[in-house]
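Asker: here's a sequence, model it:
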Amino acid sequence: MIDEAGTRDTAAAMAGAARVWLDTLDPGQRETATGHAPSGDAGTDAERRRWFYTPTDHGGLSFHEQLPPQQRAAMQLLAAGLSRPAYVTLCTVMGLENVLDATEGFTALFDRTRGRDPQAYHLRIFGEPGATGTWAWRFGGHHVSVNVLVVDGAVVATTPFFLGADPATSQLLGESLLRPLGPVEDLARDLVRSLPAELRARAVLLDAAPPDLVGANRTDPAEGDNWIPLRGIWRAPFAAADRWAELVEASDAIEDRTGIAERDKPAVALSRTPAGVPASDLDAAQREQLRALLATYLRRVPDALSPITRYDDDAALDRVHLAWAGSLRPGEPHYYRLQGPRLLLEWDNTQRDANHAHSVWRDPSADFGLDVLGAHRAARHLS
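Answerer: Predicted structure coming up:
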């Protein structure tokens, strides 16, 4: 159960950090760094509801546009809104931009002067941080998207929450490996491999894996949705036509490598009725492994904000379904999702020879706090 007092304490800490950051900005920076207060109106709230996980403009003030003390204040806000493990993972993901740049021979540009850039992360505050009214913050860049909504001094939404890693696995000194999202992958694979043959056949939707998250970066995932090609997950086409053509070519190549025929796409499409195997069919050890897997997503926020204790209830856990697509062998392309009431978790590791991972935690009924905002707006209107 969500700790209401804890959500208020966390909201107060975030509001304080947000105000400190805003107070460091000059008028020009502040104009870029702020947006319309969250509302139930789709028009005025449209920008807040946009999110990305590609190296595009995520909207807001980038670290390039901030002085070091301002960057530190921005990171303080992140630290206030994330669990310590999630904060460390996020910082590692940002740092991987330098590793990825080397992997690609320091050539990627996209629509800027450096394509793989640990400074190309953006923070935006929507509304006025405080104990009353609505305000929100969004932090994003390549493989990071954090979205938080506060209403009347309480945190009411922390999704979508995206973390990726490219490379997903890197060599370190001492014959060790850096795998920022390793358990997010391994726990799921081990769980599916532990299933008896009949259950495994139900869990594995397709022998090939979709090339990306099936829900993609949609504001409101819906019945029948499927992945969006890479070229569709950018804020806008590039001004330089030749660079945009390169991205389109890369996007098409990723599609071709899936080996998924058009007739097979419905097998992995989103559905209101969860696909795969329900936790009610798992044995005791498998259920505990599922709880551990859920924690790799739901403990990305401080304990007071996390819904993880919901799944201490066996009846709630029973309604979570596990579905898989692709190979069950490590190092080969694969995808999975966990779905249940107020829950949609997706993972894929398919691109760059299965060394490029994506993971997202979503609450389809309440992403961006749209359920709360609608009720809040109605109450204010009636008053």
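Asker: contacts, neighbours, all on C-alpha from now
Answerer: Will do.
Asker: residue 25 - how many residues pack around it?
Answerer: Using other Cα atoms under 10 Å, the number of residues around residue 25 comes to 17.
Asker: secondary structure class for residue 7?
Answerer: Assigned state for residue 7: helix (three-state reduction, DSSP: H, G, I helix; E, B strand; the rest coil).
Asker: wait, it touches residue 155, no?
Answerer: Yes. Residue 7 is in contact with residue 155 according to Cα atoms under 8 Å; the separation is 5.3 Å.
Asker: between the two, point out the one with more neighbours.
Answerer: residue 155 (26 against 21).
Asker: element containing the more buried one, please.
Answerer: strand 154-157 (DSSP states H and E).
Asker: also residue 53?
Answerer: Applying DSSP H and E, one finds residue 53 in no helix or strand.
Asker: quick one on the thing from earlier: what sits in contact with each of residue 7 and residue 155?
Answerer: residue 305 (Cα atoms under 8 Å, 6 or more residues apart in numbering).
Asker: where do the strands of the stretch 151-300 of the chain begin and end?
Answerer: For the stretch 151-300 of the chain, applying DSSP state E, counting those that start in this stretch gives strands covering 154-157, 161-165, 170-172, 176-178, 204-206, 277-278.
Asker: rebuild these as a markdown table, extending it with distance to residue 361.
Answerer: Shown next, in a markdown table, are the strands of the stretch 151-300 of the chain (distance: least, Cα to Cα, whole Å):
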| stretch | distance to residue 361 |
| --- | --- |
| strand 154-157 | 12 |
| strand 161-165 | 5 |
| strand 170-172 | 24 |
| strand 176-178 | 22 |
| strand 204-206 | 20 |
| strand 277-278 | 18 |
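Asker: wait, which of those strands is closest to residue 87?
Answerer: Nearest to residue 87 among these is strand 161-165 (10.7 Å), distances taken as Cα to Cα.
Asker: quick one: distance of that closest one to the chain centre.
Answerer: 5 Å (Cα atoms, centre = their mean, to the nearest Å).
Asker: same deal with stretch 163-171?
Answerer: Distance, centroid of stretch 163-171 to centroid of chain: 15 Å (Cα atoms, centre = their mean).
Asker: before we move on, what about stretch 68-77?
Answerer: 22 Å.
Asker: touching it from outside, list them.
Answerer: Contacts for stretch 68-77 (Cα under 8 Å, 6+ apart): 14, 17-18, 20-21, 24-25, 63, 123.
Asker: in the residues you listed, find the pair that's most separated.
Answerer: Maximum pairwise distance among these (Cα to Cα): 18.9 Å, between 14 and 63.
Asker: one more, so I can put them side by side:
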Amino acid sequence: MDSSSSRTKKSLRLGAGVAVLVGLTTVGAPSSSADSSFDPSAAQARIAGADRYATAAAIALSTWDAADTVVVANGESNGIDAISASYLAGAVNAPILLTQAGTVPAATAEALAALDPSEVVVVGGESSVSASTYATLTAGRSGDRIAGTDRFDTAARIAQAAADASSAPATSVFIARGDVYGNQVAADALAVSPVAYRAGVPVLLTGADGLSASTAAALSALQPTSVVVLGGENSVSAAIAGQAAAAAGVDSTTRLQGADRTETAAAIAESGIAADAGFLDTGVGLANGYRIDALAAGPAAGEAGFPLLLTGSATTLGAGTERYLQENAATLTTAQVYGGTASVANSATRAAAVAGGNDDPAGASDVVTLAEAFAAALTDDQKTALYQEYTFANASNWSNLPNDLLGGGGGGGGTPPTGGTAPTGAPTGGTPPTGAPTSGATATATATGTATEAPTGTATGTAPGGGGTSSGRVGLQTDSLTDEQWTALETLLAAATGSGENEGYDEIVQHLAADDYLADNGGGDSYGRGNFFVAFLGTPADTGTWELQFGGHHLAVANTYTDGALAGATPSFRGIEPMTTVTLDGVTVDAEQQERAAFAAVLASLDETQKNTARLSQSFNDIVLGPGSDWAFPETASGVKGSDLDDTQRALVLAAIGKYVGDIADADAATVLAGYESELDDTYVSYAGTGNMTDIGDYVRIDGPSVWIEFSLQNGVVLEGAHPHAVWRDKTTDYGGQTS
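Answerer: Here you go, the predicted model:
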């Protein structure tokens, strides 16, 4: 391993703007100039691929045109060897790529071919990178493997190999917790990886029970003058710190720590060792502190001279990251965001921009601008599919079913259903609830009918809730989107929906992952994120009316805009299968769990008299006002009335409503929820089933002057067990108030 590479790296100078299409995704080096605002939400700030392997490849290719040496580590599970390898990568001027144990991912193979190294260094034993995978990685190149008996021994051997390859001995050593398993993240070691790369500081690992013999031996051999412990004593105890000091032959250790992983990452960024290595206060890297998508970020951030900050979740910054950005807002100009929106959501990057002093980040631009940007990324044929007429037939042509089960096959529309006519007593597009967005549209309802406890409409098709009334979705199918186009769509959806954890955009991400899970676990090709549709009904503009429609299996987003303002965000359908928490490609799917718990809390708060009043006489195997049952609200509400609830119970009802209203953009959600709160006295709660909201047949309804929400548990379709369907409707602003 030669540390004096003559190969070139991509320029990451401040002010340079480079967008590189690498065959995996569009990635961008920081694009900034002296007079531009700090904006992590800008598309060019994000470096991401379809999965962690493609993300690592994108990171490498955004920084290196070519490399004499490439370091490869296992990217499965927690990827701890990749984090330990940052010091080695710095010593030999190399990017890090990721592989699976038994096969080389296509993204990794493509990146390796593009970088064209003369040497590949594999870290980890054959259980991490098999002999056949090693042979594939090193074919036509010289190869080397650094492996120990376990992760602690491997980290120690990496440190020694890097020290041997470096032109200067290591004077400091980092000690971090390394006993993380499954999809857990060695967050402190991840946060320090750019410093390890740039400053030439090894990262050694410890467990909770004491310093391993391998780590102690490495400390003794390296003979550092300082040992820096990462994290508080809950991570690395004082006893272990003392063992490390003794092994290294130093009097004591220093500690970089914070109240949580975001604070520890900020402490690393603010440390003297980072400053001495030339880290800048003009830029930052941003990665999820609980996911392993940024395993290869250390070399890229180290090359740029950017500290690596960690988010508290996919959608939230965390206290340490927010504080660091606020305190450095005067100098920040540039950001790199590592990983896709499932790792670092657009809501988080917008929050980062605001914390860094940018009050008008790109990601928070109005929906019209982002809709136009998405359309601009499409081909002519895709645009033809995207743009549809703004008609009630198109707007009401949504379903909760997989698209393959709908007549017409999707995309082209076919003949939509009549959608259900408005019964007597249904609104005629009149005044929205107090505080709700006002529709500029004129709506009419001419049909008559009656509705009682179980609403009945005259909609054509199958039973309400089943989705059989749709004849194929209109719009552009997502299986045609490139990674660049997906990113533009995600940015649009994030701006049009809520930023809360498990709400809005975060919930959409989980719904897409859930459908991928069904595809992989018995559902087949009818399921998966490629089977969703996006449509612009009408032309996005600040005048007139148009609708942003996005949906697929178990998901319907229907935002109607009139004269630049949200005129309605319903019908809004959510369902999920499975209802139990699962993880797919690092995305934790527990959408609808908060909603289920909120309804259960409402029902549990009722006394026996209230429960008897709230209990419906019918049984339910699905929601009532599902696809095709438009404007069929009952004339007379059933259940316990809000005015008969105490303040605590009313707060629980409002919280349950908020779980659905929170799916729309935050400012709009606050306005709509205030309107519903003003109507709580005349809002009714009813239920059927056990009331626990855990069993098949459990059903709950909130019926107010404006709000209508149903939540129902029914049999699973692909998987065993109960799964929920839910719909939020508004009696005045469904479809922006249009009834025909």
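Asker: quick revisit: ok, which of the strands of the stretch 151-300 of structure 1 comes nearest residue 95 of structure 1?
Answerer: strand 161-165 (10.0 Å).
Asker: mean deviation of that closest one from structure 2?
Answerer: Here the mean offset of strand 161-165 of structure 1 against structure 2 after fitting is 1.3 Å, by mean Cα distance after the TM-score superposition for structure 1.
Asker: hang on, the earlier thing: the contacts of stretch 68-77 of structure 1 in strands, which ones?
Answerer: Judged by DSSP state E, the contacts of stretch 68-77 of structure 1 include residue 123 as members of strands.
Asker: from the contacts of stretch 68-77 of structure 1, which would you call buried?
Answerer: 14, 17-18, 20-21, 24-25, 63, 123 (16 or more other Cα atoms under 10 Å).
Asker: need the contacts of stretch 68-77 of structure 1 in TSV (columns: distance to residue 184 of structure 1).
Answerer: Below are the contacts of stretch 68-77 of structure 1 laid out as TSV (distance: Cα to Cα, whole Å):
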residue	distance to residue 184 of structure 1
14	27
17	30
18	30
20	34
21	32
24	37
25	37
63	28
123	26
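Asker: please report how far residue 83 of structure 2 lies from residue 303 of structure 2.
Answerer: Plainly put, residue 83 of structure 2 is 16 Å away from residue 303 of structure 2 if you go by Cα to Cα, to the nearest Å.
Asker: which residue in structure 1 aligns with residue 609 of structure 2?
Answerer: The equivalent of residue 609 of structure 2 in structure 1 is residue 198 (alignment by TM-score structural alignment).
Asker: let me redo that: residue 594 of structure 2
Answerer: In structure 1, residue 594 of structure 2 lands on residue 183 (TM-score structural alignment).
Asker: how about residue 385 of structure 2?
Answerer: Residue 385 of structure 2 maps onto residue 32 in structure 1 when the alignment is built from TM-score structural alignment.
Asker: mind listing what its match touches?
Answerer: 60-61, 124.
Asker: that one in helix, strand or coil?
Answerer: On the basis of three-state DSSP, residue 32 of structure 1 is classed as helix.
Asker: check residue 323 of structure 1 too.
Answerer: Per three-state DSSP, residue 323 of structure 1 ends up strand.
Asker: so what corresponds to it in structure 2?
Answerer: Match for residue 323 of structure 1 (TM-score structural alignment): residue 686.
Asker: tally of neighbours for residue 256 of structure 1?
Answerer: Counted with other Cα under 10 Å, residue 256 of structure 1 comes out at 12.
Asker: highest mean neighbour count out of the strands of the stretch 151-300 of structure 1?
Answerer: Stretch with highest mean neighbour count among the strands of the stretch 151-300 of structure 1: strand 161-165 (a mean of 26; mean count of other Cα atoms under 10 Å).
Asker: onto which residues of structure 2 does that strand map?
Answerer: With TM-score structural alignment as the criterion, strand 161-165 of structure 1 aligns to 572-576.
Asker: now the helices for structure 1?
Answerer: Shown for structure 1, the helices assigned by DSSP state H span residues 4-23, 27-33, 68-81, 84-103, 182-194, 197-203, 241-257, 284-298, 314-318, 351-354, 370-382.
Asker: the fifth one: which residues count as buried?
Answerer: I take that to be helix 182-194 of structure 1. Quick answer for helix 182-194 of structure 1 (16+ other Cα under 10 Å): 184-185, 187-189, 191-192.
Asker: equivalent analysis for the second one, please.
Answerer: Within helix 27-33 of structure 1, the residues that qualify as buried by neighbour count (16+ other Cα under 10 Å) are 29-30, 32-33.
Asker: before we move on, the earlier item: just the closest of the buried residues of helix 182-194 of structure 1 to residue 297 of structure 1, please.
Answerer: For the buried residues of helix 182-194 of structure 1, the nearest to residue 297 of structure 1 is residue 184 (7.9 Å; Cα to Cα).
Asker: now the closest residue to that closest one other than its chain neighbours: how far from residue 327 of structure 1?
Answerer: With Cα to Cα, 6 or more residues apart in numbering as the criterion, residue 184 of structure 1 has its nearest non-adjacent residue at 6.0 Å, and that residue is residue 296. In this view, residue 296 of structure 1 and residue 327 of structure 1 are 21 Å apart by Cα to Cα.
Asker: and if you look at residue 369 of structure 1?
Answerer: Distance from residue 369 of structure 1 to residue 327 of structure 1, by Cα to Cα: 35 Å.
Asker: neighbours of residue 63 of structure 2, how many?
Answerer: By other Cα under 10 Å, neighbour count at residue 63 of structure 2 equals 22.
Asker: ok so, going back, neighbour count for residue 369 and residue 327 of structure 1, which is higher?
Answerer: Neighbour totals were compared for residue 369 of structure 1 and residue 327, and residue 369 leads with 26 against 17 (other Cα under 10 Å).
Asker: could you find the counterpart of that one in structure 2?
Answerer: The alignment partner of residue 369 of structure 1 in structure 2, by TM-score structural alignment, is residue 736.
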